[in-house]
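# next comes the sequence, and after it the predicted model I'd like to discuss.
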Amino acid sequence: MSTYIQNFIKFRPLLNELISRDIKIKYRKSVLGVLWTLLNPLLMMIVLSVVFSNLFRFDIENFPLYLLSGQIIFNFYNDATSTAMSAIVGNAALIKKVYVPKYLFVISRVFSSFINLMASFTALMLVMVATRAELHWSVLLSVVPLALLMLLSLGIGLILAALTVKFRDIMHLYSVFTTVLLYLTPVIYPMSILPEWLEKVVLLNPLTNILTMFRDVMINGLIFDVWSLIIAVAETAFFLALGLYVFYKNQDQFILNI
């Protein structure tokens, strides 16, 4: 373990460069650049709020805020895991030339997505001010669900990155999976409208608990209960440990398949 920590410290400048490169590539030749990270969730919130408020009339106070908070959580997970999936394949040329701890490429993708998440979080705060929503002190606790979300995404990203080296079809299938996952995450709808059997299915989704915790501290001014925190930590620890294990067991074979 000490070897991994020493390597991480040794290659930290490289990690910073990789994160910077990923952000620059994403917004290359874009006039507004990183500002799109702020505008995208706001524009989608406006469109979806108009559509769903009129079609379904969900009994949710400040539906735009409810919707935007869900978008922030799910969009980060989707972006972090989708980009992490191609982290090894996309850096094949560098991996073949010099020794670099391969997990750094996955971490850089997740961290660059987290920087985008902070911009989206700023958009959420702006909407709260614009809609005159009450800002509770519990907003400070939002760091807990966001940290768990990042670690969960990192764990799943490590699994996807390792498997994609051998099975490139995963890159095409994963977009279908995330579409299904979107509907199994209460981003747009409230849990109260679901039948009992479907509610149980949605609760099995790790993102559901993290999203609920995030909304409680951001919108409802509530502190998440201990049981929800224990479940979220357990789920995150499981996927992170599984991701590290799968990645470690396969990393020596990467050079043969990239």
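Perfect, I can see it now.
# all contacts plus neighbour counts: C-alpha atoms, from now on.
Fine.
# how close does the residue nearest the centre of the chain sit to Val31?
Centroid-nearest residue in the chain, with Cα atoms, centre = their mean: Tyr77, separated by 2.2 Å. According to Cα to Cα, to the nearest Å, Tyr77 and Val31 sit 26 Å apart.
# how about Gly155: what's its closest non-neighbour residue?
Leu240 (3.8 Å; Cα to Cα, 6 or more residues apart in numbering).
# verify the contact between that neighbour and Leu151 for me.
Yes. In terms of Cα atoms under 8 Å, Leu240 counts as a neighbour of Leu151; the distance is 6.6 Å.
# follow-up on the earlier one: counting neighbours, what do you get for the residue nearest to Gly155?
Neighbourhood size, Leu240 [other Cα atoms under 10 Å]: 21.
# that one: what's it in contact with?
Contacts were defined as Cα atoms under 8 Å, 6 or more residues apart in numbering; by that measure Leu240 touches 151-152, 154-156.
# now find how far off-centre whichever strand or helix holds it is within its chain.
Applying DSSP states H and E as the criterion places Leu240 in helix 226-250. Computed by Cα atoms, centre = their mean, to the nearest Å, the separation of helix 226-250 from the middle of its chain amounts to 15 Å.
# in that helix, what's buried?
For helix 226-250, a neighbour-count test (16 or more other Cα atoms under 10 Å) marks 229, 232-233, 235-237, 239-244, 246-247 as buried.
# stretch 138-152 now?
By neighbour count with 16+ other Cα under 10 Å, stretch 138-152 contains the buried residues 138-139, 141-142, 144-146, 148-152.
# for Gly157, give me its contacts.
When contacts are counted by Cα under 8 Å, 6+ apart, Gly157 touches 80-82, 84-85, 106, 110, 243.
# apologies, that question was intended for Leu182.
With contact set as Cα under 8 Å, 6+ apart, Leu182 has these partners: Phe74.
# follow-up on the earlier one: need the max-distance pair from the contacts of Leu240.
Farthest apart among the contacts of Leu240 by Cα to Cα are Leu151 and Ile156. That separation is 8.7 Å.
# hey, which helix is longest across the chain?
Longest helix in the chain by number of residues (criterion: DSSP state H): helix 103-130.
# tell me the angle the very next helix or strand once past it makes with helix 103-130.
Going down the chain from helix 103-130, the next helix or strand is helix 143-166, by DSSP H and E. In terms of direction (axes from the mean of the first three to the mean of the last three Cα atoms, to 10 degrees), helix 143-166 departs from helix 103-130 by 140 degrees.
# ok, the closest residue to Leu160 other than its chain neighbours - how many residues close by?
The shortest distance from Leu160 to any residue other than its chain neighbours is 4.9 Å, reached at Met85 (Cα to Cα, 6+ apart). Around Met85 there are 27 other residues, counting by other Cα under 10 Å.
# for comparison:
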Amino acid sequence: MSIYIQNFMKYKPLLDELVSRDIKIKYRKSILGVLWTLLNPLLMMIVLAVVFSNLFRFDIENFPLYLLSGQIIFNFYNDATTNGMTAIIGNAALIKKVYVPKYMFVISRVFSSFINLMASVTALMLVMIATRAELHWTIVLAVVPLTLLVLLSLGIGLILSSVTVKFRDIEHLYSVFTTALMYLTPVIYPMSILPEWLYHIVMLNPLTNILLMFRDVMIYNTVFSISSLVLAVIETAVFMVIGLVVFYKNQDQFILNL
């Protein structure tokens, strides 16, 4: 384990450069630049809150906050895993020229999405202040579900990046999958409206538990239960282990398919 840690620290400056490059490329030639990391979730929240509040009229107190918190979790997952999926393919030229631990490319994509995640959480807190919602001490516990979310996304990103090198159709299929996943995540609707059979299906989605934990500490002033924490840790650990194993077993073959 110490060898892996030393190797990671050796290439950490490269990771910093990769993350910086990803951010610069994303907002290149944009007038507002990184400010869009704050504006995007706010604008989407306004549109969706107006539409869904009038169409469905869910009985949810402070629906904009409920909606924005769901967007933050799902949008990060979608962005991090989608970008992580093409991390190896997108850096094929560099991989062919010099030796670099290939997992660094996946980590850099997830970390660049993490910067957007922090901006989105900031946007959520600004909305809470603007709407005069109470800011409770439980907000500091948001670091727990957010950390689990990042690790979960990293594990899935490692799996996707490994598979996509050989099967490029995954890029197109995954967008269909994430669309379905969004409806199986309580971003817009409350869990209470679901029939029992669908409730259990939605709870199988690891994002659901993380999202419920995040909402508890951010907007409900409630500490998540030990059972929720244990379940989230187990689900995250499973995907991280699978991701590391799949990536490790396939990384030597990447060069043959790039």
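Looks like it came in fine. Values in this document were obtained by computation on a predicted structure and should not be read as measured data.
# ok, back up a step: identify the farthest-apart pair in the buried residues of stretch 138-152 of structure 1.
The widest separation within the buried residues of stretch 138-152 of structure 1, taken as Cα to Cα, falls between Ser138 and Leu152 and amounts to 22.3 Å.
# ok, now which residue in structure 2 is the farthest from the centroid?
The outermost residue of structure 2, judged against the average C-alpha position, is Lys97 (30.5 Å), by Cα atoms, centre = their mean.
# contacting residues for it?
With contacts defined as Cα under 8 Å, 6+ apart, Lys97 of structure 2 has no neighbours.
# from Asn91 of structure 2, how far out is it?
On the measure of Cα to Cα, Lys97 of structure 2 and Asn91 of structure 2 end up 10 Å apart.
# can you check Leu39 of structure 2 too?
According to Cα to Cα, Leu39 of structure 2 and Asn91 of structure 2 sit 29 Å apart.
# same deal with Leu198 of structure 2?
40 Å.
# what do you get for Leu184 of structure 2?
Leu184 of structure 2 sits at a distance of 32 Å from Asn91 of structure 2 (criterion: Cα to Cα).
# more neighbours, these two?
Neighbour count, other Cα under 10 Å: between Leu184 of structure 2 and Asn91, Leu184 has more, with 19 against 13.
# OK, contacts around the residue nearest to the more buried one when sequence neighbours are not counted?
Spatial nearest neighbour of Leu184 of structure 2, chain neighbours left out: Val202 (5.3 Å); criterion: Cα to Cα, 6+ apart. Shown in contact with Val202 of structure 2 (Cα under 8 Å, 6+ apart): 184-186, 208.
# mind checking the SS state of Val202 of structure 2?
Three-state secondary structure (criterion: DSSP: H, G, I helix; E, B strand; the rest coil) places Val202 of structure 2 in helix.
# again with Val223 of structure 2
Following three-state DSSP, we place Val223 of structure 2 in the coil state.
# so what does it match up with in structure 1?
By TM-score structural alignment, Val223 of structure 2 lines up with Ile223 in structure 1.
# how close does Ala93 of structure 1 get to Ser192 of structure 1?
Using Cα to Cα, we find Ala93 of structure 1 at a distance of 50 Å from Ser192 of structure 1.
# that should have said Ser69 of structure 1, apologies.
Per Cα to Cα, Ser69 of structure 1 is found 18 Å from Ser192 of structure 1.
# those two: which has the busier surroundings?
Just comparing Ser69 of structure 1 and Ser192: by other Cα under 10 Å the higher neighbour count belongs to Ser69, 26 against 10.
# mean shift between the helix or strand hosting that one and structure 2?
Counting by DSSP H and E, the secondary-structure element that holds Ser69 of structure 1 is helix 63-85. Per the superposition on structure 2, helix 63-85 of structure 1 and its aligned residues are separated by 0.2 Å on average (mean Cα distance after the TM-score superposition for structure 1).
# which strands or helices does that helix pack on?
Where contact means 3 or more Cα pairs under 8 Å, 6 or more residues apart in numbering; DSSP states H and E, helix 63-85 of structure 1 is packed against helix 35-55, helix 103-130, helix 143-166, helix 170-183, helix 206-215.
# need the next SSE after that helix, C-terminal direction.
Scanning onward from helix 63-85 of structure 1 (DSSP H and E), the first element met is helix 87-90.
# I'd like the distance from the next helix or strand after that following helix to the chain centre, please.
Towards the C-terminus, the helix or strand next in line after helix 87-90 of structure 1, according to DSSP H and E, is helix 92-97. Per Cα atoms, centre = their mean, the displacement of helix 92-97 of structure 1 from the mean C-alpha position of its chain is 27 Å.
# which residues in structure 2 does helix 92-97 of structure 1 align to?
With the alignment judged by TM-score structural alignment, the segment of structure 2 matched to helix 92-97 of structure 1 spans residues 92-97.
# in the matching stretch, what counts as buried?
Neighbour counts using 16+ other Cα under 10 Å place 92, 95 of stretch 92-97 of structure 2 among the buried residues.
# please apply the same query to stretch 115-132 of structure 2.
For stretch 115-132 of structure 2, a neighbour-count test (16+ other Cα under 10 Å) marks 116-121, 123-125, 127-128 as buried.
# I'd like to know which of the helices and strands packed on helix 63-85 of structure 1 lies nearest to Ile255 of structure 1.
Across those, closest to Ile255 of structure 1 is helix 143-166 (Cα to Cα), at 9.2 Å.
# ok, average deviation of the closest one from structure 2?
Average distance between helix 143-166 of structure 1 and its aligned residues in structure 2, after superposition and using mean Cα distance after the TM-score superposition for structure 1, equals 0.2 Å.
# and which of the contacts of Val202 of structure 2 is nearest Ala49 of structure 2?
In terms of Cα to Cα, no member of these lies closer to Ala49 of structure 2 than Pro186, at 14.4 Å.
# do I have it right that that closest one meets Thr208?
Yes. Because the distance of 6.6 Å satisfies Cα under 8 Å, Pro186 of structure 2 is recorded as touching Thr208.
# who has more neighbours out of the two?
It is Pro186, of Pro186 of structure 2 and Thr208, that has more neighbours when counted by other Cα under 10 Å, with 24 against 21.
# would you enumerate the residues in contact with the more buried one?
Listed by Cα under 8 Å, 6+ apart, the contact partners of Pro186 of structure 2 are 70, 202, 208, 211.
# now swap in Tyr103 of structure 2 and tell me
Taking Cα under 8 Å, 6+ apart as the contact definition, Tyr103 of structure 2 lies against 158, 247.
# mind redoing it with 6 Å?
For Tyr103 of structure 2, no residue meets the contact criterion (Cα atoms under 6 Å, 6 or more residues apart in numbering).
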